[in-house]
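Undergrad: any chance you could fold what I've pasted below:
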Amino acid sequence: MTVLGNHDYWTAPRGVREALNKAGIVVLENQAVRRGPLAIVGIGDRFSTHDDTVSSLTAARGIGGVPIVLTHSPDIVPDLPAGLPLVLAGHTHCGQVVLPWIGPLLMRAPKDHWRQLYKGSNPAEGEMTP
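TA: Modelled structure (predicted):
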């Protein structure tokens, strides 16, 4: 399963979706599907304004299961409720990895003049403010 990203939407979303479907890959667009004990939640890309977090999470609650979120970039993380066990994003910059109880692994971007990546973090509650 996958979600489309900003460049997919900017170029040929229909063609990308059709090619992925032809290869047997399910594209989730602000939807959730149940796979065993998991509710796989696909939230659209925030940067290209295709995200609908509320509808996606509502769909997940409706099917039950442990929610696992797929999204193109981690831009949506500050808007997600605490307690989601896993958010996977394919398009990240500067190693945006935040572990439960530990927090961000990297707080500054070494290749971007050491600019601060996160203003704050509360790893116990799963909150991060970019």
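Undergrad: drop to CA atoms for contacts and neighbour counts, all remaining ones
TA: Fine.
Undergrad: and the strands in the protein?
TA: Secondary structure of the chain (DSSP state E): strands at 31-35, 38-43, 66-71, 86-89, 98-99, 103-104, 108-109, 115-116, 120-122, 127-129.
Undergrad: number of nearby residues for residue 69?
TA: Using other C-alpha atoms under 10 Å, residue 69 has 22 neighbouring residues.
Undergrad: do the same with the one 4 residues further on
TA: Residue 73 sits with 22 neighbouring residues when counted by other C-alpha under 10 Å.
Undergrad: what does the one 10 residues further on give?
TA: Residue 83 has 11 neighbours, counted by other C-alpha under 10 Å.
Undergrad: swap in the one 4 residues further on?
TA: Burial of residue 87 is recorded as 18 neighbouring residues (other C-alpha under 10 Å).
Undergrad: returning to that earlier point: so which of the strands of the chain gets nearest residue 20?
TA: strand 38-43 (14.7 Å; C-alpha to C-alpha).
Undergrad: residue 82 is in contact with residue 125, correct?
TA: Yes: using C-alpha atoms under 8 Å, residue 125 is in contact with residue 82, at 5.7 Å.
Undergrad: center of this protein - which residue?
TA: residue 71 (2.8 Å; C-alpha atoms, centre = their mean).
Undergrad: report the contact partners of that residue.
TA: 2, 3, 42, 43, 44, 45, 87, 88, 89, 90 (C-alpha atoms under 8 Å, 6 or more residues apart in numbering).
Undergrad: and this one, so I can compare the two:
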Amino acid sequence: MIKRLKAFLMYILVFVGGILAAWAFWLEPSSLTTQRYSLTMAHKNNFSPLRIGIVSDIHIGRFFGDEKRLERIVGTLNDEKPDIIVFLGDFVAQRSAEAFVKSAHQLKKLEAPLGVYAVLGNHDWWSGKTDVVQALTTNNVQLIDNQHIDLKWKGAQLRLIGLGDYWEDEHLWDYIAAHKASEIPSIAITHNPDVFPRIPSDISLVLAGHTHGGQVNFPIINSPIVPSQFQDRYRYGLIHEDGHHLLVTSGTGNSILPVRFRVPPEVVIAEVAFTSAN
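TA: Now for the predicted structure:
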């Protein structure tokens, strides 16, 4: 009787383990969800709600990051009809831009009246970045690392600031040091959220990726590995500190291992507004 019970329990463990493995190594990594946020921030200048499509960490060339994957991401974004689209870096995987360059023509299909903008991530730098930059600019994606652009929307202005990669871009700190505060609402896009405590005071919202949301999130112990000096503090989601907001997306791709568990790949749609009424 005891032997039969042990055998039965072993079968159950193997069965459950198989289901969890299939989920973590195939079903969840190959999925694509849409995460939504709505955020109204205080500013002396009002700014009507802006619909922002946000994508990070595509990692084309590794496991589930192929051209069909990018085509699916583009289709999901277009279906949401965003006013502007931003990419937060790490277009490539395995320090090679070859697969991304071959797939990048899909980006030309993106539709957003205010345009498509991007910053580079650490993997893009590790690939040599030249091919990534060319692939993006050729396909109507404007790179704004350590630059800003003023956008006009429904009679008001918004400053979009690109902050270079925290790990790799040596010009980031010079740009921040030379930054002059803007009188208009400002949003920054960057790859690594670790820059958040050092952002200029006039930036109300920072959009970042890099962490993959931890990529796996176990019950009780959460995510054992988060590529951030702040660990779980900036792992994922909407964070508010010292009058500023940080939105960290889990991204769409994988790093190191082709696995995700309770941290599904996502495209983010954020409705952002500024009002003097707060």
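Undergrad: on that earlier part again, out of the strands of structure 1, which gets nearest to residue 56 of structure 1?
TA: strand 31-35 (5.0 Å).
Undergrad: counterpart of the residue nearest to the centre of structure 1 in structure 2?
TA: By TM-score structural alignment, residue 71 of structure 1 lines up with residue 190 in structure 2.
Undergrad: relative to residue 129 of structure 2, how far out is that match?
TA: Residue 190 of structure 2 is 16 Å from residue 129 of structure 2, where distance means C-alpha to C-alpha, to the nearest Å.
Undergrad: please apply the same query to residue 100 of structure 2.
TA: Per C-alpha to C-alpha, residue 100 of structure 2 is found 11 Å from residue 129 of structure 2.
Undergrad: the two: who's more crowded?
TA: The residue with more neighbours, out of residue 100 of structure 2 and residue 129, is residue 100; 24 against 20, by other C-alpha under 10 Å.
Undergrad: which position in structure 1 aligns with that one?
TA: Aligned partner of residue 100 of structure 2 by TM-score structural alignment: none.
Undergrad: in what helix or strand does residue 100 of structure 2 lie?
TA: helix 98-103 (DSSP states H and E).
Undergrad: what residues sit buried inside that helix?
TA: 99, 100, 101, 103 (16 or more other C-alpha atoms under 10 Å).
Undergrad: of those, closest to residue 13 of structure 2?
TA: Closest to residue 13 of structure 2, out of all of the buried residues of helix 98-103 of structure 2 and judged by C-alpha to C-alpha, is residue 99, at 38.7 Å.
Undergrad: tell me how far the closest one lies from residue 52 of structure 2.
TA: From residue 99 of structure 2 to residue 52 of structure 2 the distance is 27 Å (C-alpha to C-alpha).
Undergrad: give the closest residue to residue 94 of structure 1 in space, chain neighbours not counted.
TA: residue 109 (5.8 Å; C-alpha to C-alpha, 6 or more residues apart in numbering).
Undergrad: which residues does the one you found contact?
TA: Per C-alpha under 8 Å, 6+ apart, neighbours of residue 109 of structure 1: 94, 115, 116, 117.
Undergrad: and residue 49 of structure 2, what element?
TA: Here residue 49 of structure 2 is assigned to strand 47-55, by DSSP H and E.
Undergrad: how about the helices in the stretch 1-150 of structure 2?
TA: Under the criterion DSSP state H, counting those that start in this stretch, the stretch 1-150 of structure 2 contains helices at 2-22, 67-80, 98-103, 122-126, 130-138.
Undergrad: and the fourth one, which stretch of structure 1?
TA: If I follow you right, that is helix 122-126 of structure 2. Residue span in structure 1 matched to helix 122-126 of structure 2, by TM-score structural alignment: 6-10.
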